[in-house]
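Undergrad: sequence below, structure please.
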Amino acid sequence: MNKKNIVLFVADQMRSDSLAHMGNTASITPNLDKLAKEGISFENAYCQNPVCVPSRCSFLTGLYPHTTGHRTMHFLQREDEENILRKMKQNGYEVIWIGRNDVLPSGMPKTEYCDEFYNGLDQLNRVNPEGLSESSFFKQSGDYMKGFTRPEFMKDVSPYSFYLGRQDSELAEQGFDYNCIQSALDYIDRRTKEGSEKPFLLYISLIYPHPPYVCSDPWYSMIDRTKLPEKRPDVEKLKDKPGMLYGIREKQELKSWTDQKYDELRATYLAMVSQFDEHYGIISDKLKASGLYDETSIFVFSDHGDYTGDYGIVEKVQNCFEDPISNIPLIVKPSASYNVKSRISPALVELLDLPATISEIAGIDLGYTQFGKSLIHTFNGDDEHKDAVFCEGGRLHGEVQAMEGGHGPKSHYWPRLSTQCEEGPQHTKACMIRMGNLKYTYRLYEKDELYDLDKDPMELRNAIDDPAYSERLTEMKARLLQYYMETGDFVPVKRDAR
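TA: This is a model prediction of the structure:
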């Protein structure tokens, strides 16, 4: 029987070039590299917004962030909005949701979306939370910030750097990702023992490598600091970059950092990626031992990326689209029922292609408008998928509800969030389109951007005023207009009573 099982194994804030098979000379990711050799690793996969909530609302629905107004961390899905988890459950799948939410409001029962829900704080099924707010994660996870040591040269770094260092191993074994992996293993064991033949969707959403940059041994010590790729130059050395980058750079207190400090932070981030790789390997081994691996399609990806010191800043922003934060890993290993040409594919793909792909694998009709396109045709070697991909974010002047204010200077996030609350051009609307080797960003209130990724892979020279690109720029502007015309809204399937 072809059960068409699905596993979604999701990182938080992992950039595509953090994987060894993507060319990172310091990265250690043997399990994901092996997975790429069994399936397809898409080197040109893009998220649709470079922060958590808008991205997840997009890749779980197949709708762009602007279509339903998901442009802020504080606006989550409404009850009348569909997503792939609820649709899979309605169509007979056993849906197990483990880990990060960032989609539904805190404390909202998830009985319509999954059969079991584990929030990573413990290993209890909280599909009906009975009043427990998931916002308690930030309170209960205080130990995640404790029990760490730093090299002497990193002792006095600013908290705005998000750098913590080497975490105590015992604390790491009590943490969020550990609980998530144990919950997944327990489910697979129970399923195997019961002999269930019901198809399942296992959605495992971990926290690594999200800042703070902290990791335990052996991963912390595994990364060779001398093998790190080149860092992108500090943004003040560059012209015509977006105001958000300059604004954050002024506040994150990293201007005095040496290359050694940046390298230590970048290595710790890669250690977190290596631990994520280890956790995937544990789940992969369990599926194999349980006889489920061959009949399961596996998707490994991230919601967005991380600057990790590039341009002299850390973390992420909502309205900038350089590859470190918009180009994410996406590895797909289809079930054995598909003929697969294993490779690194250059196809342009988007995260919102996932619901269309999953529903076709499952043989179900999602029943509402989709802007994603199924990836199944790529499995056997087709590297032509989309002519363009998009990433968007930011706000209008005066949109106070999108500023995400309320964080004072004691917050690690203050450099970004305080800049978001300014009424200059920093946090304002923008949309990126990539076609072929060119990335064009239309900005509502400041200078547009254009980068030739063949000639300028680090996105250092804004070529928007270069007449050599005028013809292609006109083409990209027309395609951007088409994009907004096609996806600006959609008519709900359910009719309201008159």
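Undergrad: C-alpha only now, for contacts and for neighbours.
TA: Fine.
Undergrad: which helix is the longest one in the chain?
TA: Residue-count comparison of every helix in the chain, with assignments taken from DSSP state H, identifies helix 259-289 as the longest.
Undergrad: next, the structure of the following sequence, for comparison with the previous one:
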Amino acid sequence: MEAITGIGPMKTPNILMIMTDQQRADSMGYAGNKPSDTPNLDRLARQGAIFENAYSSSTSCVPARSSLMTGLLPHRVPTVDSNGRKSAGLGLSLKPGQWTIARALRDAGYETALFGKMHFHPMHADHGFDVMHMCEHLPAGYAENAEDDYRKWLTSTGREDTRFVRASTPRPFPYEAEYHPTNWIKRHSLDFLANRDSSVPYFAIISFTAPHTPYDPPEPYASMYRPEEQEIPAKGIEVNAGLPAPLLDAVMAEGKRRSLTPRRVKEHTELHVREVLAAIRASINCIDAAIGEVMEKVDLNNTIVFFLSDHGDYGGHRGLLGKTPWIPFDDLIHVPFFAVGAGVTPGRRIREPVQSFDYVATALEYAALEPPVADMESASLLPLLKGAAPDNDRPVFSGTLEGWPMIRRGRFKDIWHSGYDVHALFDLESDPDESVNLAEDPAYASLIAENTKILKAILAKQPVSEPDNGAAAFRKASGR
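TA: Below is the predicted model:
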């Protein structure tokens, strides 16, 4: 591959990926959320290319982040659990030596850095980062807390880490804003950008821990959003009526557990939902301000910036909050995603469905590197970013912890449960709330048959067999 040209003094561009945790696609001002909680991100996105239909590879953090590090679907990522046993796709950590985008770019001469959350176990395992300042989401009692850089710093100031005391109960952060994880991550990111050797290209991930629980935005953001002013989604539990029985059972069981069933929604639950929505908006606004400060130090003439979230949130839709049950409705897998900077045609809004982990292959192409394996699912978006017409035939996929894989092809989305062999088929252009299940309509029988064949082929793909085979492939392709 040839390096991207015409982007300033460096032949090799810097690559910056900024990520939030559990943020809905429609939370962005550019997506229609008014008044906007994301003025800095909106301004940045409009200078670049917005992917209006970007999908996470999973409904939950760990598998989604395994894809964001490797460019592979979660079930193909070799991982180990906390006891060191081999697993694939849904484990707690990448295997030692596993190919990652950071490892590839470090081997190619990039300085690499990670700030915030990534669910590594051990937390500071070498997955390709030269600089690491980690801030995770782990309740008290987890051994990894001893490794958490934010927690160690906070306690060194004489303050207790209260993030998981009543984590699902919205309340303002108990200390000054400078002690909040969002601002801690921001400061380390700014220090890195200010004190590095500018003659060396960098790859950095800035991974914020919010708006995921705990719902604890700092002031002044916490007071800017009043619960009584928040709108509960118009489409609540009634949206679930047409779901196939196994899917409906999972949704309603979770709704009952979370006290969001019809008989409770008029009691304290409605207030709780409004409190959660207010805290989420405040957290997003705080992150937006932090990103605005970081971007003042980023030269977009020789840097490409990707912004995304690992997955979404029900946000009161379907009568649910958070991310369970882990079913790939768009609430959970449709994520904000845009690119801006070097080589990106500004002002584009791309409707073609893409995967958020496509940033991996895109970054490799920007750095003039080959993919680690021939069948890596991540696809380069560089042609789209440079103004090319989209390829509307590519299916996008999301897997889940509860056995509900999803495929989207064009306007249609198909959620399948192989155990029951039932489908939930939605036309997202006419039914964005996924309330009308078309699976029983004979007119769509051939489409469902095609989707099932594609899903089976995707799920049959095996995990990468050796932890370092991706690195070996990279070395062979690049001559290193």
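Undergrad: check the fit of the helix or strand following the longest helix of structure 1 onto structure 2 and give the mean distance.
TA: Moving toward the C-terminus from helix 259-289 of structure 1, the first helix or strand encountered (DSSP states H and E) is strand 296-302. Relative to the matching residues in structure 2, strand 296-302 of structure 1 has an average distance of 0.6 Å after the fit, by mean C-alpha distance after the TM-score superposition for structure 1.
Undergrad: contacts only, for the spatially most central residue of structure 1.
TA: With distances taken as C-alpha atoms, centre = their mean, D303 lies nearest the centre of structure 1, 1.4 Å away. D303 of structure 1 sits next to 10-14, 47, 50-52, 55-56, 328 when contact means C-alpha atoms under 8 Å, 6 or more residues apart in numbering.
Undergrad: if we use 6 Å, what do you get?
TA: Shown here is D303 of structure 1, whose contacts under the criterion C-alpha atoms under 6 Å, 6 or more residues apart in numbering are 12, 55.
Undergrad: now check structure 2 for the residue matching it.
TA: Structural correspondence for D303 of structure 1 with respect to structure 2 (TM-score structural alignment): D310.
Undergrad: distance of the residue nearest to the centre of structure 1 relative to A11 of structure 1?
TA: Separation of D303 of structure 1 from A11 of structure 1 (C-alpha to C-alpha, to the nearest Å): 7 Å.
Undergrad: would you list every one of the helices in structure 1?
TA: Taking DSSP H, the helices of structure 1 run over residues 30-38, 52-59, 65-68, 84-90, 136-140, 169-172, 176-194, 219-222, 243-251, 259-289, 323-326, 354-362, 414-420, 470-487.
Undergrad: the strands in the stretch 301-450 of structure 2, which residues?
TA: Assignment of strands within the stretch 301-450 of structure 2 using DSSP state E, counting those that start in this stretch yields the ranges 303-309, 334-335, 337-341, 348-350, 354-355, 396-398, 406-409, 412-417, 422-427.
Undergrad: can you tell me which of these is most buried?
TA: Compared across the strands of the stretch 301-450 of structure 2, strand 334-335 shows the largest average neighbour count, a mean of 29 (mean count of other C-alpha atoms under 10 Å).
Undergrad: other SSEs contacting that strand?
TA: Using 3 or more C-alpha pairs under 6 Å, 6 or more residues apart in numbering; DSSP states H and E as the contact test, the elements touching strand 334-335 of structure 2 are strand 54-55.
Undergrad: ok, average deviation of the strand it packs on from structure 1?
TA: Once superposed with structure 1, the aligned residues differ from strand 54-55 of structure 2 by a mean of 0.4 Å; criterion: mean C-alpha distance after the TM-score superposition for structure 1.
Undergrad: what is the neighbour count of the nearest residue to K3 of structure 1 once chain neighbours are set aside?
TA: For K3 of structure 1, the nearest residue in space outside its immediate sequence neighbours is P199; the separation is 5.3 Å by C-alpha to C-alpha, 6 or more residues apart in numbering. Applying other C-alpha atoms under 10 Å, we find 18 residues neighbouring P199 of structure 1.
Undergrad: repeat for C215 of structure 1
TA: C215 of structure 1 has 27 neighbours, counted by other C-alpha under 10 Å.
Undergrad: so how far is R15 of structure 1 from it?
TA: With C-alpha to C-alpha as the criterion, C215 of structure 1 and R15 of structure 1 are 17 Å apart.
Undergrad: swap in M108 of structure 1?
TA: Counting by C-alpha to C-alpha, the gap between M108 of structure 1 and R15 of structure 1 amounts to 30 Å.
Undergrad: among the helices of structure 1, which comes closest to P229 of structure 1?
TA: Using C-alpha to C-alpha as the criterion, the shortest distance between P229 of structure 1 and the helices of structure 1 is 9.5 Å, found for helix 259-289.
Undergrad: tell me what that closest one is packed against?
TA: Where contact means 3+ C-alpha pairs under 6 Å, 6+ apart, helix 259-289 of structure 1 is packed against strand 213-216.
Undergrad: which stretch of structure 2 lines up against the strand it packs on?
TA: Under TM-score structural alignment, the match for strand 213-216 of structure 1 is residues 215-218.
Undergrad: ok, back up a step: what residue in structure 2 is paired with the residue nearest to K3 of structure 1?
TA: In structure 2, the residue paired with P199 of structure 1 is P201, using TM-score structural alignment.
Undergrad: got it, and L35 of structure 1?
TA: In the superposition onto structure 2, L35 of structure 1 corresponds to L44 when matched by TM-score structural alignment.
Undergrad: how close does the residue nearest to its match when sequence neighbours are not counted get to N195 of structure 2?
TA: With sequence-adjacent residues excluded and distances taken as C-alpha to C-alpha, 6+ apart, L44 of structure 2 is closest to V340, at 7.0 Å. Using C-alpha to C-alpha, we find V340 of structure 2 at a distance of 23 Å from N195 of structure 2.
Undergrad: now do L447 of structure 2
TA: Between L447 of structure 2 and N195 of structure 2 the computed distance is 55 Å (C-alpha to C-alpha).
Undergrad: still on that earlier bit, contacting residues for the residue nearest to K3 of structure 1?
TA: When contacts are taken as C-alpha under 6 Å, 6+ apart, P199 of structure 1 is in contact with 3, 5, 93.
Undergrad: among those, which lie within strands?
TA: N5 (DSSP state E).
Undergrad: ok, and the contacts of P199 of structure 1 in structure 2?
TA: The subset of the contacts of P199 of structure 1 whose aligned counterparts are also in contact in structure 2, taking both residues aligned by TM-score structural alignment, their matches' C-alpha atoms under 6 Å, comprises 5, 93.
Undergrad: can I get the buried part of the contacts of P199 of structure 1 as one ChimeraX selection?
TA: Only the buried members of these end up in this ChimeraX selection, burial being decided by 16 or more other C-alpha atoms under 10 Å:
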select :5,93
